[in-house]
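> I'd like to go over a predicted model; first the sequence, then the structure.
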Amino acid sequence: MFNSLQDKLDKALHNLSGRGKITEINVAETVKEIRRALVDADVNYKIAKDLTKRVQEKAIGQNVLTSITPGQLMTKIVHDELVQLMGGTQEGINLSGKPTIILIAGLQGSGKTTFSGKLANYLKKKRGKNPLLVACDVYRPAAIDQLKVLGEQTNIPVYTDLENKNPSIIAEQAVQFAKENKHDVVIVDTAGRLAVDEQMMNEIKSVHYFIKPTETLFVVDSMTGQDAVNTAKTFNEALDFDGVVLTKLDGDTRGGAALTIRSVVNKPIKFISTGEKMEALDLFYPERMADRILGMGDVVSLVERAQEQFDEEEAKKLQKKIAKNEFGFDDFLKQIHQIKKMGNMKDLLGMIPGVGKAIKDVDIDNDAFKHIEAIIQSMTPAERRKPSIIDVSRKKRIAKGSGRKLEEVNQLMKQFEQIGKTMKMLQGPQGKQLMAMMGKMGGGMPGGMGNLFGK
């Protein structure tokens, strides 16, 4: 996410590292590089110029404390300006109304239908709602089928009317259906076009007029840069929407749309979407995004994702197994599944301060655990339960059954043994002290692991 912009800002701010003080000359050099980095990332030139002007004014004349360097001070100033540019504070979704009606708008290919499914899943699992998805894209049959598939995956009903070609009537009927069937949220997925046109605008305005949505969200493909900003402006003039959703942030995006769309349409970014998984949806926090853009990671979001997968009952059972030295490969497999549910692996690692920069050129497959799962699943129940019985002949059979090399089986066994020792160590006084300290810092371990060891 924003790798190119992150690299360029890092180089620009590096100009001040090792400097004893901030001067007009070195600030001017740094600001020029920052402006260039922002424009290269597809940020509107005027917005980039205004931001860097404010940075320059705040930096010049600043007294650098002995505890921080000029580079750190400039990074703080840039960070604060980026936060303000992206809205300052997090703004949630409005769920008032009986039912809450959410209208989803955007161009074709922006990810509206996938986002509709993700939003329904988010509201069901995290907000305890009973949502209804509504298929109002009457021009693209695949959109209706796609919404049905997403509904089946998340066990959320989808309202369709294949006989009707009027999206306004379909949406209105769906709202009535929701009232009769106790659905407290209605999410209306509308048709998109390859470009903004009058017919499209009239149609979406008609749907908006008939159902009077509680919340209208405009979905933007982050990879389209300033084109996305211009489209958002046109849609906002027609609909006066309530918020923006940035999709495909896991792609090779330059970041310009994310940074400038808020200031252009004066509407908050409410959600960001990464990847195809239904869980890959996050609330948008300007401060956390600024942290990530400047390579500071996003530990808070990482911990939140871990806590979502944390099962207290399972944790207690696992703690007892560790205490009795009965932690087996079935337990290990459960932990892997918890981590996988947290989202895209590269995105998760990028949330750890310093790691994002280190892995920016590394291709991390989402199936990074696939070979481990194959090896474990080739073991017998007895072997998974009691790894100590796995001798050389069993290892050879497991390697053959999983289609992996014997060396890989040996490596997994060695890693598993090390994990077991670490877990045992964390059961002791020193381990509990470490976990307590991490708890105070807001830390944790993937899959709720931090809660498993007596924290």
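Thanks, I have the structure now.

> please make it C-alpha for all contacts and neighbour counts, starting now.
Will do.

> how far away is residue 215 from residue 152?
In this structure, residue 215 and residue 152 are 25 Å apart, going by Cα to Cα, to the nearest Å.

> what about the two, which has more around it?
Shown here are residue 215 and residue 152; by other Cα atoms under 10 Å, residue 215 has more neighbours (19 against 13).

> tell me what the one helix or strand residue 125 maps to is packed against?
Assignment of secondary structure by DSSP states H and E places residue 125 within helix 112-127. Contacts defined by 3 or more Cα pairs under 8 Å, 6 or more residues apart in numbering; DSSP states H and E place helix 112-127 against strand 100-106, strand 131-136, helix 141-154, strand 185-190, strand 281-283.

> what's the closest of the ones you listed to residue 54?
strand 281-283 (27.7 Å; Cα to Cα).

> this is the other structure I want to compare:
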Amino acid sequence: MFDSLSDRLSEAFKNFKGQGRLDEKNIQDGMREVRLALLEADVNFKVVKEFVEKVKERALGQEVQKNLSVGQQVIKIVNEELTLLLGGEQEGLVLKGKPAKIMMVGLQGAGKTTSAAKIALYLRRKKYKPYLVPADVYRPAAIEQLTVLAKQLDMPVYPSTTEMNPVDICRDAIVKAEEAGCDVMLLDTAGRLHIDELLMEELAGIKAACSPDEILFVADAMTGQDAVNVAATFDEKLDVTGVVLTKMDGDARGGAALSIKSVTGKCVKFVGMGEKLSDLELFYPDRAASRILGMGDVLSLIEKAQSVMEEGEAEKLTEKFRKAKFDLEDFRTQMRRMKKIGSMGSILKLIPGLGGLSKQLGDIDMPDKELNRIEAIISSMTMEERKTPKLINPSRRKRIAKGSGVELADVNSMLKNFDQMSKMMKKMMGGKGGMGKMPQMPNMPGMPGSGGGGMPGLPGMEGMEGMEGIGQPSKEKSKKTLLARKKKKLQKQNRKKQKK
């Protein structure tokens, strides 16, 4: 979402050159570009003005730290101020009631119903027992939507009907939640296309009847400044405790996220990063600031990896490598884990220094396509074949190729590469000295950090060639290598003749 802003800020920081002292001239020139970048990102103009003044005040006359350029010093100051602008510290949910109650409010179409289900899933992972309450009796199919989501999550849901009063639904749901042994309720309230008095009266009635621990305003990040203005109105009427920004994975310019804390005084607590119910993240201001400035977000990447890796799985895999029992079924499982973390492009954005590389992929994310192709090949095998690849004879290879929709050469290449990797892993794990020196990784995708440190199929990334047809040396380079070998062979033959 912050891609455009990141690009503009990167250009702005190029204006700070040289070593020594930050003076009014170079600060003025650089901050003019920063101001334009923030305004283009649809950040509130008052917020932009205050932000720029704070940065200038801190930077003016400040000595540049040792080993830092002027640009790096300014980036350090901007990073700290951006973190404060986004909220300072991460704020989680405060749930004290028995059962605790979370009231979802916002305009129609912002994503309240889906966000309620996403937060319910998040809370269940935190060992809570959620109870979903559909209290929107006006929007067609709103009750049915939350009921279906509750069924997908295998969670209890209040049996609301369109004839019922929303305040009565929420009041009665407290009793039903206690009877069901649930310790947290999520109240999905009604919205409108615009704010009106009837809506606010109804929401105020629900608040008075239920005394919610959290009132979360749900806003569509794509609406920019409109979301901030609406949030201010809801806060004035209901005193919201936090904000949920949806569609943060889209091409929104980021103005809502950057303005909402300064305008409303309320922090963003969650961000929706996709359509899946698992696509919900806690909002960390410091991590968001790092992403905006192109500094990556390693902590989020680690957390994503941990969330898809079951406890003790890493140890089991290590033991399989040690005993050379890592098979194609294990390999397919790990590829699926990697895909759950995100696309190759989204992962690159979280790695410091590699965010800009994702743009080189364009619309075709080749490594992800290769992973899908390899998974299709492995999925076309029987469980016996996955566990014992040596069983796969030529006739079986033809069947696998046909079943996965690829060429026979693709199956042969994949099996050959997997065999090379297995031998290499066995060699690595053998011997008394532990793992020892890491040998060159064969052409297997999904194993970053091995080989020469590259990634399969990415332009400008050396060290790992990837699967056949991706990241392979050019034909011109191959011809040059072949000619060099022939030349060397002829020279050797000539030397032998001369000796005779």
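Ah, there it is. Please read all numbers here as calculations on a predicted model, not as lab measurements.

> got a TM-score for the two of them?
Superposed pair, TM-score by TM-score structural alignment, normalised by the length of the first structure: 0.89. Supporting alignment: 435 aligned residues with a Cα RMSD of 2.4 Å.

> from residue 438 of the second structure, how far off is the spatially closest residue to residue 98 of the second structure that is not a sequence neighbour?
Once flanking residues are discounted, residue 98 of the second structure sits nearest to residue 183: 6.0 Å by Cα to Cα, 6 or more residues apart in numbering. Plainly put, residue 183 of the second structure is 50 Å away from residue 438 of the second structure if you go by Cα to Cα.

> more neighbours: the two, which one.
Using other Cα under 10 Å as the criterion, residue 183 of the second structure and residue 438 rank with residue 183 on top: 20 against 13.

> the more buried one and residue 129 touch, don't they?
Yes. The criterion here is Cα atoms under 8 Å, and residue 183 of the second structure meets it with residue 129 at 5.5 Å.

> the second structure: matching residues for stretch 37-46 of the first structure?
On the second structure, the counterpart of stretch 37-46 of the first structure by TM-score structural alignment is residues 37-46.

> can you tell me what sits against the matching stretch?
4-5, 8-9, 48, 224-225, 253-256, 258-259 (Cα atoms under 8 Å, 6 or more residues apart in numbering).

> got the buried residues for the helix holding residue 125 of the first structure?
Going by neighbour count (16 or more other Cα atoms under 10 Å), the buried part of helix 112-127 of the first structure is 112-122, 124.

> separation between residue 2 of the second structure and residue 278 of the second structure?
21 Å.

> how about residue 248 of the second structure?
From residue 248 of the second structure to residue 278 of the second structure the distance is 14 Å (Cα to Cα).

> ok so residue 358 of the second structure is a strand residue?
No. The assignment for residue 358 of the second structure, made by DSSP: H, G, I helix; E, B strand; the rest coil, is helix rather than a strand.

> contact partners for it?
344-346, 348-349.

> residue 301 of the first structure now?
Contacts of residue 301 of the first structure (Cα under 8 Å, 6+ apart): 288, 351.

> cool, residue 201 of the first structure as well?
So residue 201 of the first structure contacts 235, 238 (Cα under 8 Å, 6+ apart).

> figure out which of the helices and strands packed on helix 112-127 of the first structure is closest to residue 361 of the first structure.
strand 281-283 (24.1 Å).

> which of the residues in the helix or strand just after the closest one are buried?
Using DSSP H and E, the helix or strand that follows strand 281-283 of the first structure in sequence is helix 286-293. Going by neighbour count (16+ other Cα under 10 Å), the buried part of helix 286-293 of the first structure is 286-293.

> go on, stretch 1-19 of the second structure?
Buried residues in stretch 1-19 of the second structure (16+ other Cα under 10 Å): 1-6, 8-10, 12-13, 15-16.

> from residue 392 of the second structure, how far out is the counterpart of residue 400 of the first structure in the second structure?
Matched by TM-score structural alignment, residue 400 of the first structure corresponds to residue 402 in the second structure. Distance, residue 402 of the second structure to residue 392 of the second structure, using Cα to Cα: 14 Å.

> same question for residue 114 of the second structure.
46 Å.

> what's the answer for residue 366 of the second structure, then?
27 Å.

> also residue 278 of the second structure?
37 Å.

> got it, and residue 210 of the second structure?
From residue 210 of the second structure to residue 392 of the second structure the distance is 63 Å (Cα to Cα).

> confirm residue 246 of the first structure sits in a strand?
Yes. Checked against three-state DSSP, residue 246 of the first structure lies within a strand.

> what is the burial count for it?
Residue 246 of the first structure - counted by other Cα under 10 Å - has 26 other residues nearby.

> same question, residue 360 of the first structure
When neighbours are counted by other Cα under 10 Å, residue 360 of the first structure comes out with 16.

> kindly report the same for residue 475 of the second structure.
Other residues close to residue 475 of the second structure by other Cα under 10 Å number 9.

> then the one 3 residues further on?
Applying other Cα under 10 Å, we find 12 other residues in the vicinity of residue 478 of the second structure.

> likewise the one 10 residues further on?
Residue 488 of the second structure sits with 12 neighbouring residues when counted by other Cα under 10 Å.

> give me the longest helix you can find in the first structure.
helix 406-426 (DSSP state H).

> with the second structure overlaid, how far apart is that helix on average?
Compared with the second structure after fitting, helix 406-426 of the first structure deviates on average by 4.5 Å (mean Cα distance after the TM-score superposition for the first structure).

> contacts for that helix?
If you take Cα under 8 Å, 6+ apart as the criterion, helix 406-426 of the first structure is touched by 322-323, 325, 327, 372, 375, 395-396, 398-399, 431-432, 453.
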